[in-house]
Every structure is written in structure tokens, then in C-alpha cells.
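J.: below are the sequence and a predicted model; questions follow.
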Amino acid sequence: MTIYNHIQGAIDTHVHLGVSRFSGVATTPDAIIQAMDRFGIQSSLVMPQPTLESIPEVHKAIYAMSQNYPGRIYGMASIDPWLSEEEYRSEAAVCIEDYGFVALKLHPLGHNISPLSAGCEKIYEEASTYRIPVLVHTGIGNPFSLPSLMIDAAKRFPAVTFVLAHAGFAVYTDEAVIAAKYCENIILEPSWCPTYTVVKMINTIGVERIIMGSDHLSNLPVELMKFQSIGLSDADLEQILIHNPKKIFNL
């Protein structure tokens, strides 16, 4: 039996597979599908944890999930930007061209790199070439994870959509809102943010630029209830939970 029946078909844009090097949380394919079924999630965008595991092997496991659950699982590549250009572009080509992944991930904390570093240019260039979004961890892990650091790339790569994961992680949410206010190609994913800040995001940039992500499976029902508890209409809920991610990630 599922709950949240009136939002059946929701899309979770932030799901991890593997073992996190920070929290120690281990997430398996079966656990992902079970959580999706329990809470009425139609599709999930799955990426590697910031992990000590082999990232190419985790990418392969995500691809296998996408084959086992077509239309329900979509991959997102999280490739170490410290790799050489050749190595980075090679893994990106495998993930996007061969595996059909729909986005790239930059984790300034997990990758230990500033978004302003020259090493990140290849991420933005690949996203521009393949016309796919870049999801960027923001909030925890400063100074590299400050939302404002994405303004430069957003201005220089206007055709690329940048999704600020966690939208500043509560503490830096105002900064994420300002970044999105002045960069129309910045989208906010407010996992772990308080409800009143989500209202501020919607009032500032509109429902068309907000998406839902869980980050951890145990947080999924919390994020779903968060959007239901702030007085949104059914049409606005469907916009955030279904229509926006379909458009942004070309699902």
C-alpha cells in the first residue's frame, strides 16, 4: 500500500546508490525500488554516493538498474573532476552515450574542489555539449559548497541548467535563492531545508524552478510531506513533483 496517493507519479531527482564516505549510509538497488513503491514514486534519478567505491562500477550498477526498471530509474554521472580531461570525458561518454544518463553531478565537498576551479570547466563543457543539466551539492562543505559559487558558471554557460541540490542546506538557503533570482538557468532542489524557506523560494522564483529530491531514502516521506504542508494547490504540486523534473532532465 502507498501513501500520498494524490501525488502518484512523483519524481525523486536526488537518489544515491552505494556507501557514503561521510555518513556511512549504504543504499542498495532493492531498497531504492522498495522506497519508490511505498511512497508512490514513479521515477528516480540515481547517482553514486560520495564514496570510496569505484565510481565506474557504481555507474555500471546504476545502468543495470535502469535496464531492469526502464522508465523508473535514470542515471546521473558523478565523475571525479580531478581526473584528466581525457579520463573525465571518456567516463562521461560512457555514461551519457552508452548508458543514457541524463545529468552530471558536481559534489564540491565529496570531490574536494571549488566550482570556480579550472578542473570543473570540463563538467560545464560536457553538460553544454550533451545538453544535460548539472546537479551541484550546496550547503555543507564550505567554502566550496556555497551556492553563490555557481553564479559564475551559470552566467558563462547560459544554455546549461544548474540544479542547486539542497538549495544551500537551510543555513545558506537565502544565498541559493539570490543565486537563482539572478540566474534563470539555476533550479533549486530544497532537500533538508525548512518549510518556510521553500515558500520563500516559490515566492521568489516560482514553482516552475523547484524540484523535489530526497537525498536519503529515509528522508523521502519527509520531503514529500514538506511540499504537501505548505498550502500548494494540486496543480503546483504536480508542477514541482512531476512536470518540472520531466522538462529539466528530458525524461
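T.: On my side now, so go ahead.

J.: only C-alpha atoms for contact and neighbour calcs from this point on.
T.: Noted.

J.: and the strands in this protein?
T.: Counting by DSSP state E, the segments of the chain that form strands are 10-19, 26-27, 41-48, 73-77, 103-106, 134-137, 162-165, 186-189.

J.: and the comparison structure, right after this:
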Amino acid sequence: MIIDVHAHLGWDHVFDEDFTWEEQLEKHQTFSVDKTILQPASCHDIETVREQHDRIARAARDYPGQFYGMANPNPHLKDAVYEEEVRRCVEELGFVGIKIHTFAHAVHPGGRDGTKVFKLAQKLNVPVMVHTGAGIPFANPTNLIAPALAFPDVNIVMAHCGMMIMAGETAIAMKAAPNLYADITWTAGFNLRHWAHEFGAHRFLFGTDHADNAGTELAKVKTCGLTEEEQEWILHQSAQSVYRLK
């Protein structure tokens, strides 16, 4: 089984990238991906992100058990507006997580607006994915140590493992808090191998970020020196545990 925990659907208003539905379907067919958690691309206003959330919810309804949703409104929206939309996504649309894009939305995860995301995730009992890597200083993985310790019952997934630029900080963060996990998009195979041995493969999750990246990410898992058991954890078992997918 293969579960992609990091994929987008919609037009990205920060990075000018179109994440299409056709690409997601093709990814499932070409690379035998079984389940994908879709999140909106980067949106500034509530109306646009609500439209993208609704499109993701429609995909989940049309393809039950194959596509799931992750909420990603801008945390700088007014508190009541932000909470209402996230609650709608989780409680009404069945979404399985929340995203903080530290870079696209200029959010420090330990700041006021970052903290409100973790508080809400705790109430709703869902994980939080946080962009790490490009986007210093907000995207530094060590910024997640304090939130992880403050909310020990919230699973936090560090998107991209800090990329290469913040790989060292990823290891520091994972040593500090057991509820920190990481998706493996845009990270090096040798780091993944070392970290799986050091921290356990159960703390790493497969993802693509962009559908075009699926083959590359799969090849990395299969060729970087992981055991069969470690590959199984990364490709689907970790996601099933963290996001409680059946």
C-alpha cells in the first residue's frame, strides 16, 4: 500500500502553480498510490480557500477511501473565521488534519497565530502538518520544539524534513519531542536512511507535494538502503497511525 500524505489541489496564489485534479488521478494510476491526503494550495482569503476545501471534499466523496482532506486556511485570518472554517472541514467534511504553511502565510508556529492552530487541533483531535525548510526563519524545524512540548497530545508532521537546508535542525527537533513526525518530500535519501535507523521509520511518512514528484519520491524510498519493514512504515503504516486512516 502507498499513502501520499502531502498533495495539493487548486491554484496556488503565492507560488503561481496549478495543482490539477487530472494530475492526482494520473498519479494514483501510474504509481499505484492507494490513498492521498489533499490540501489546498496557498490562498490568502477565506472565500478562495473555502472553494478549494469544497473541491477536495467533493474528491473525497467521489472516491471514498482514496482521497482525504487537510484544512489549510491562512492562520492570520480573524480567529473566529479561521476556527469556523477548520471546524467545518473536520466536523462536516471529514478532513483528517490541519496545515500551517510557515513560508506561504508568513506564520511562526510558536507565535500567536501559530499557537491557535495547535489549540484547535487539540480540541478536534487531528494532526498538524507544518512546512519546514525553505522560508527561514519561520520554517526552521526547531521552531516546532516548543509547540510539540506544549501540546504533547497533538501529532505534528514536519513537511519536507526541513529540506536539505534545515536537515540538521530536523534531527534536533525529533530528538526533543516524540510527537514530531516528518514527511519525506524534498529530502535526501541518505538522510532518510540515517534518520529511520536513529528515530524509527514509524516517524516518517511518504508524500509527493506535487504529482510530478511521485516517481522520484517512490524511487528514493525503494533505493536509499531501507529495510522492507522500514519501507512499509514510510509508505503507509506511519500515515495510517498518525492520520488514523483505514
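T.: That came in fine, so what should we check first? All values derive from a computational prediction rather than experimental measurement.

J.: map Met164 of the second structure across to the first structure for me.
T.: Aligned by TM-score structural alignment, Met164 of the second structure pairs with Ala170 of the first structure.

J.: grab the nearest non-local neighbour of that match.
T.: Setting aside the residues directly before and after it, Ala170 of the first structure is nearest to Cys193 in space (C-alpha to C-alpha, 6 or more residues apart in numbering), at 4.5 Å.

J.: Glu189 of the first structure corresponds to which position in the second structure?
T.: Alignment note (TM-score structural alignment): Glu189 of the first structure maps to Asp183 of the second structure.

J.: now its match, nearest residue through space, not along the chain?
T.: Leu205 (4.5 Å).

J.: just give me the match in the first structure for the one you found.
T.: Mapped onto the first structure by TM-score structural alignment, Leu205 of the second structure lines up with Ile211.

J.: and Arg88 of the second structure, by the same measure?
T.: Matched to the first structure by TM-score structural alignment, Arg88 of the second structure sits across from Val94.

J.: burial of its match, as a residue count?
T.: 16 (other C-alpha atoms under 10 Å).

J.: now do the same contact list for the match of Met164 of the second structure.
T.: Counting by C-alpha atoms under 8 Å, 6 or more residues apart in numbering, Ala170 of the first structure touches Gly139, Trp192, Cys193, Pro194, Thr197.

J.: can you rerun that using 7 Å?
T.: By C-alpha atoms under 7 Å, 6 or more residues apart in numbering, the residues touching Ala170 of the first structure are Trp192, Cys193, Pro194.

J.: pretty sure the second one contacts Ala165?
T.: No. Using C-alpha atoms under 7 Å, Cys193 of the first structure is not in contact with Ala165; the gap is 10.5 Å.

J.: between the two, which is the more surrounded one?
T.: With neighbours defined as other C-alpha under 10 Å, Cys193 of the first structure and Ala165 compare such that Ala165 has more, 31 against 19.

J.: quick one: contacts of stretch 56-76 of the second structure?
T.: Outside stretch 56-76 of the second structure, the residues touching it (C-alpha under 7 Å, 6+ apart) are 34-40, 44, 46, 49, 53, 82, 86, 89, 93, 95-100, 105, 113-114.

J.: ok, now with 6 Å
T.: Lys35, Thr36, Ile37, Leu38, Gln39, Phe95, Val96, Gly97, Ile98, Lys99, Asp113 (C-alpha atoms under 6 Å, 6 or more residues apart in numbering).

J.: that'll do, ta.
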